[in-house]
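# next comes the sequence, and after it the predicted model I'd like to discuss.
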Amino acid sequence: MTTYRPAEAPEADPRVKAVFDDIRAVRGTDFINNMWRWLAVDPALLERTWAEVRDVVGKPSSIDPLTKEMIYIAVSVANNCAYCIHSHTAAARAKGMSEEQYGELLAIIGLAGKTNQLATALQVPVDDAFDLSKSR
């Protein structure tokens, strides 16, 4: 259930239209997903968020696009964001994620969650070898 109903014509605001046009151009599609439509409640928030997404995950970098999407899936699972799990799983599949890779990703997410919880519950101290401030 949503806590907000977006405007009927969000692109009536020129700032929103400019962001939506950029999303369409960058992604090569006319589809504007709900995340952007809901963020359009605040044009400044929409602009900032799109600029950051475009700069962090949209630009070529040393991390390939599929890996970026898989990281996004893992963080979305950890944060329990159903919307982002769905949208980034679809994006990862569009970028070539196989069913085998998806299965491995889910196994890693599950294992990381388990071992994180165990380390937290046991209050395991960080090894000196892993603490860069002590390993000189």
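Cool, the structure landed. No experiment lies behind these values; they were computed from the predicted model shown.
# C-alpha from now on. contacts and neighbour counts both.
Noted.
# flag every buried residue along stretch 47-67.
Neighbour counts over stretch 47-67 (16 or more other Cα atoms under 10 Å) mark 47, 50, 65-66 as buried.
# which one of the residues you listed is nearest V57?
Comparing the buried residues of stretch 47-67 against V57 with Cα to Cα places P65 closest, at 7.3 Å.
# can you get me the centre-to-centre distance for stretch 97-113 and its chain?
Computed by Cα atoms, centre = their mean, to the nearest Å, the chain-centroid distance of stretch 97-113 equals 16 Å.
# this is the comparison structure:
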Amino acid sequence: MPPRIPALADPRRTPGASVIEYEDASPEVRAVYDDIMATRRTDRVNNFWKALAHHPPTLARTWRDLREVMGAGALDPLTKELVYLAVSMTNSCEYCIASHSAAARAKGATDDMLGELMAVVGMANETNRLAAALRVPVDAAFEGEPWPRTG
């Protein structure tokens, strides 16, 4: 029988998932924690990672993938945080909203930027739902819009 993951054992459980602190972590989990702290240049690991530590393969995979996606690329770091925050708002993830608001602020987001982001997220959700409910046909001018563009 696979081990029970305490965070998922009882969905009615409050206040939330149990976390695994560094001193209680297995060597496999500590290696990921060490990489998180080194990459982020901090002396602490967020509760999200400590909750995932109940399943070390998921912890390692999620950290690896997040590090890759949020790393250097065509989008600047603040834009990536704002996109992450917008999706977190849409998904009503309280933890992610708090975490990525702090990360966006650390990368230069202002109160005005975050307020405008919230307005855009709200408007996009409203118009998306209206278009979906009305089953609005896609305009011919937008049909077949290629992504990625070739040539």
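Thanks, I have the structure now. Note that the coordinates shown come from a computational prediction; the quantities given were computed from them, not determined experimentally.
# mind putting the buried residues of stretch 47-67 of the first structure in a markdown table, secondary structure and distance to N34 of the first structure included?
Shown next, in a markdown table, are these (DSSP: H, G, I helix; E, B strand; the rest coil; distance: Cα to Cα, whole Å):
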| residue | secondary structure | distance to N34 of the first structure |
| --- | --- | --- |
| E47 | helix | 15 |
| W50 | helix | 13 |
| P65 | helix | 22 |
| L66 | helix | 22 |
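# after alignment, which residue of the second structure pairs with A129 of the first structure?
By TM-score structural alignment, A129 of the first structure lines up with A141 in the second structure.
# then R5 of the first structure?
Aligned partner of R5 of the first structure by TM-score structural alignment: S18.
# determine the number of other residues adjacent to the match of A129 of the first structure.
Using other Cα atoms under 10 Å, A141 of the second structure has 7 other residues around it.
# before we move on, what about M70 of the first structure?
Neighbours of M70 of the first structure (other Cα under 10 Å): 22.
# for it, pull up the helix or strand it's in.
Assigning secondary structure by DSSP states H and E places M70 of the first structure in helix 65-78.
# what's that helix aligned against in the second structure?
Using TM-score structural alignment, helix 65-78 of the first structure pairs with 77-90 in the second structure.
# mean deviation of the matching stretch from the first structure?
Superposed on the first structure, stretch 77-90 of the second structure shows a mean distance of 0.5 Å to its aligned residues (mean Cα distance after the TM-score superposition for the first structure).
# could you give me the buried positions within the helix holding M70 of the first structure?
Neighbour-count burial for helix 65-78 of the first structure, counted by 16+ other Cα under 10 Å, picks out 65-66, 68-74, 76-77.
# what about the match of R5 of the first structure, which SS state?
S18 of the second structure falls in the coil class when you classify it by DSSP: H, G, I helix; E, B strand; the rest coil.
# any idea how far T62 of the second structure is from it?
To T62 of the second structure, S18 of the second structure is 18 Å away according to Cα to Cα, to the nearest Å.
# what's the longest helix in the second structure?
Looking across the second structure with DSSP state H, the single longest helix is helix 111-134.
# what angle sits between that helix and helix 77-90?
50 degrees (axes from the mean of the first three to the mean of the last three Cα atoms, to 10 degrees).
# buried sites along helix 111-134 of the second structure?
Residues of helix 111-134 of the second structure classed as buried: 114, 117-118, 121 (neighbour count, 16+ other Cα under 10 Å).
# do the same with stretch 7-22 of the second structure
Neighbour counts over stretch 7-22 of the second structure (16+ other Cα under 10 Å) mark 7, 17-22 as buried.
# swap in stretch 12-29 of the first structure?
Residues 15-17, 19-21, 23 are the ones in stretch 12-29 of the first structure that count as buried (16+ other Cα under 10 Å).
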